[in-house]
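[1] Sequence first, predicted model second:
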Amino acid sequence: MNIQYQKTDNVNALLTVSLGEADYSPKYKEKLKEYGKKVQLKGFRPGHVPASVVEKMYGTNIKVEQINSLLSESVLGYIRENKLNIIGEPLPKLKSAVDWHAQKDFEFEYEVGLVPEFDPQINNNRKFEALRINVTQEVIKETTENLRKQFGVNVEADIVSEEDYITGNLKALDGSFEKNTMIPLNKISESELPKFIGKVLNDKIVFDIRKGFNDDSAYIAHASGATKDQAETMNGDYELIVEKIHHQALADYNQEFYDKVFGKDAVNNFEEFSIKLKEDIERNYQTETQEFLKGNVYRSLVQTVNIELPVDFLKRWMLVRNPDKVTPQTIDKDFGPFLDGLKWNLIQGKIADEAGLQVDQEEVMARAKNMYLGYFGQMQPTPEIEDVVNKMVEKYLTEENGKNFNKLAEQIEFEKTLEYIVSKVSVSERQVSVDEFREIVSKENQKN
């Protein structure tokens, strides 16, 4: 066997593999004997079919199989031994038709895509802006009120106010529908809401049911207790007789409220509550702004790091690798995002190697465990819940031949790489309000 390597340009090369009969014959004969022991043919005892007959029946297929196996091993072995920095996979270059039956010597060519050396230039010459959201008293007050609503108690009221729930008899004025139900006022449209506010027990409220629920048949069904088909036909004026008014009273500032928000005895008075709430809001905002910064870093590197890539080769490789998803007609549309992802993988790989970034099994398991604890809504589980979660994590990470494990490992490596990059580049800070931050994110998303 002879393998010749010819670099056609900076990012493309050709591997030529020459095979003689002596290269594949031993494996070919060995496989032929195996077939001879298994073949069952009328007129012969099992395992006693003449070798010439077996070869005539299966020889060509066995030869093709053994040569292809030898080619694959040899090409990949050559690439590995010579430390060729390739991208994608070698592509067979079709020449003249092969006469597998008659030929004894063969020559095959493979196109290879190369990745030249590149420098991602991760240093303080790269400048980024980190946004820090200013937590105002207004934000703290709004969050506090939302928490008081969330953990408040349901009481019966004498007069209807916004966001109350009304229990009563709902009926169509034309007599086509009647049912006892509970209607949440936070779902009533602004145009019909004034008809409800200020009403007291036993009052009658007449409203247009389609206007009242913003012409949403699904919610008409949910609020009225009607079937989906009934709701589609419900229209016109309906009458609701007020039987009960349910009001969500705000939670008082007491230990029970503090424990519901932060856990038992985490805070013990309003001052401690306010301090911890501000810290939590700042931490949540910081997570958002850090993710936004990392996204900007990712996009900047993909756009600015100069990596010469074998574009034509990669397009051919995409077509061969994904014939069901990529066609010559769609290749240009699909290629841009593919190339960006490929560039990032190369950048990430180089940085991870140079910085010694690694992901171990314990990190992956911890990530999966936190994910499942999040589903249970608690980060300090009971022993019983922790036991259930551990079993779920083990199952999740081992199923699908470890695909889930690899997916989480890739996520962690992605995050570690970006965190490392952020630590090496120049980052200035700017204070913004939460509304300004949302607007900046929205504009950035529109660009991308």
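    Yep, it's here.
[2] can we go C-alpha only for contacts and neighbour counts from here?
    Fine.
[3] And for stretch 363-371, what's in contact with it?
    Contact with stretch 363-371 is made by Met379, Val389, Asn390, Val393, Leu397, Phe405, Leu408, Ala409, Ile412, as judged by C-alpha atoms under 8 Å, 6 or more residues apart in numbering.
[4] take the one below as the second:
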Amino acid sequence: MNITKESIDALNAVVKVDIVADDYKDKVTKVLNDYRKTANIPGFRKGNVPMGMVKKQYGKAVMIDEVNKLLQESLNKFLVEEKLDILGNPLPKAQDDFNWDAETFSFEFELGLAPEFDVNLKSKKKVKQYNIVATDELIEKEVENIQTRYGKMSSLEEATEHSNVTGTFVNEEKGINKKSTFLVNDLKGKKNEKKVIGAKAGDVIELDTKKLFEDDHKLQTVLGVSHDEAHDLDVKVTLTVEEITKTEPAELDQELFDKLFADGSVKTVTDLKGKIKEDAEKQFQQQADQQLLNAVTEHLVEETKFDLPKEFLQKWLQTAGEKQLTEEEAVAEYEKSEKGLRYQLIEGKIMKDNDIKIDYAELVDYAKGFIRSQMAQFGNMNPEEKELEDIAGRVLSNQDEARRLQEQLVAQKLLAFYKENLKFDAKEVSYEDFIKEVYNVEK
């Protein structure tokens, strides 16, 4: 057997594999002998089928199978030994004159090679970084929400500005039929409030969905529609009032504080607001970190210039998935995935150059931390170590789950690395301004 590589350019190459009869004939003979011993063919006792008959019926199929096995093994070994960093998979070149009746065979494969490049982490261009702070307004609103959640509820004869209305919203055309509870104060505009204030159980009220609530996202919850539908929904709905209640806010006293924080860490309203601020900003940090990772990704892709074997990758995409793509579909798929591929290469280069690794023990610890936080949400604050170990083992035995957790851990490590090594333009904002600036959405 002979394997050679011909470089077309820095990003493309062709590998040629020449296979002669001596490379495969012993394996073919062994397979045929094994088959002869076990074959059940009418007219012959087991093990006494003439070899000539076995060769005639099965020889060519066995030979093709063994040649293909040998071809795949030798090609993979060559790529490893030559340390060829390829993109996608080798693509066999079509040969019009190929003949399986010959004894010697030549196969050619196109390769797309990964580019060589350096990542400049010292670029003068800064990446926007947000520090989201919990405003006094947000904290006060959360205090009110807590008082409402733990308050005492009483029935009312008719709806008032500060009452809760429970009823069923219906619009047959849009398939809306949802029983919900909302606060009259959450309605937008005096016109809508006027329709509801004074209503009693059994009343039927017609409302316009457009600008029905101060917060458009409230429409999504109340009507049971999707996020996209909620923003553009402009239809009439009927509300059949079923119950009207009023919530007397809970007192901000030690009894309430202990319900919220059983460890006794909150003694005053100031302590409560401090906890709310701390918890809110911890959640905000996760969103800020995700935005930062997205911004860094865009920055590195923009700042790191290199060519890709574009034509090869488009050709490879045609056959890479379960469904074969047309040439036009493959081009469109490449354009969608090019930025992701570029960042994948950049990420790999950064991890290699800076010795950023993940071992299995780290992955297990990360999985255990994730499981611990999940269990805490259901009230199990102190799970035993063995229980965590067992659950982590089961989770990581699932390849998809293991890959997902590994990707999260890699992103976490890279984010920490980026924070230490890139230049940032830091900006302190409220959560509302963050959503407005980053996602261009009015909250």
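    Yes, it's here. The shown structure was predicted, so the numbers you read here are calculated from the model rather than taken from an experiment.
[5] Fetch the TM-score of the aligned pair.
    With the length set by TM-score structural alignment, normalised by the length of structure 2, the two chains reach a TM-score of 0.81; 411 aligned residues with a C-alpha RMSD of 3.6 Å.
[6] Separate out the buried members of the contacts of stretch 363-371 of structure 1.
    Val389, Asn390, Val393, Leu397, Phe405, Leu408, Ala409, Ile412 (16 or more other C-alpha atoms under 10 Å).
[7] Just give the nearest non-adjacent residue to the fourth one, would you?
    Meaning Leu397 of structure 1. Phe405 (4.8 Å; C-alpha to C-alpha, 6 or more residues apart in numbering).
[8] thinking again about what came up before, could I get the buried ones among the contacts of stretch 363-371 of structure 1 as JSON lines with secondary structure and distance to Ile62 of structure 1?
    As requested, those are arranged in JSON lines below (DSSP: H, G, I helix; E, B strand; the rest coil; distance: C-alpha to C-alpha, whole Å):
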{"residue": "Val389", "secondary structure": "helix", "distance to Ile62 of structure 1": "50"}
{"residue": "Asn390", "secondary structure": "helix", "distance to Ile62 of structure 1": "48"}
{"residue": "Val393", "secondary structure": "helix", "distance to Ile62 of structure 1": "45"}
{"residue": "Leu397", "secondary structure": "helix", "distance to Ile62 of structure 1": "39"}
{"residue": "Phe405", "secondary structure": "helix", "distance to Ile62 of structure 1": "38"}
{"residue": "Leu408", "secondary structure": "helix", "distance to Ile62 of structure 1": "41"}
{"residue": "Ala409", "secondary structure": "helix", "distance to Ile62 of structure 1": "40"}
{"residue": "Ile412", "secondary structure": "helix", "distance to Ile62 of structure 1": "45"}
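[9] Nearest to Pro90 of structure 1 among these?
    Ala409 (27.1 Å; C-alpha to C-alpha).
[10] I'd assumed Val359 was in contact with the closest one.
    Yes: assessed by C-alpha atoms under 8 Å, Ala409 of structure 1 is found in contact with Val359 at 6.4 Å.
[11] coming back round to it: the residue nearest to Leu397 of structure 1 pairs with which position in structure 2?
    Counting by TM-score structural alignment, Phe405 of structure 1 lines up with Ala402 in structure 2.
[12] Skip the chain neighbours and tell me the closest residue to Leu84 of structure 2.
    In space, Leu84 of structure 2 is closest to Leu113, 7.4 Å off (C-alpha to C-alpha, 6+ apart).
[13] so Met318 of structure 1 is in which element?
    helix 311-321 (DSSP states H and E).
[14] Quick check: that helix compared with structure 2, mean distance?
    Its aligned residues in structure 2 lie a mean 0.9 Å from helix 311-321 of structure 1 after superposition (mean C-alpha distance after the TM-score superposition for structure 1).
[15] So which elements touch that helix?
    If you count contacts as 3 or more C-alpha pairs under 8 Å, 6 or more residues apart in numbering; DSSP states H and E, helix 311-321 of structure 1 packs onto strand 86-93, strand 106-114, helix 331-355.
[16] change it to 10 Å
    Packed against helix 311-321 of structure 1, as judged by 3 or more C-alpha pairs under 10 Å, 6 or more residues apart in numbering; DSSP states H and E, are the following elements: strand 12-19, strand 86-93, strand 106-114, helix 331-355.
[17] where does the counterpart of Val49 of structure 2 in structure 1 fall, helix, sheet strand or coil?
    Alignment note (TM-score structural alignment): Val49 of structure 2 maps to Val49 of structure 1. Here Val49 of structure 1 is recorded as coil under DSSP: H, G, I helix; E, B strand; the rest coil.
[18] pretty sure Val49 of structure 1 contacts Lys38?
    Yes: between Val49 of structure 1 and Lys38 there is a contact under C-alpha atoms under 10 Å: 9.2 Å.
[19] Right, I'll leave it there.
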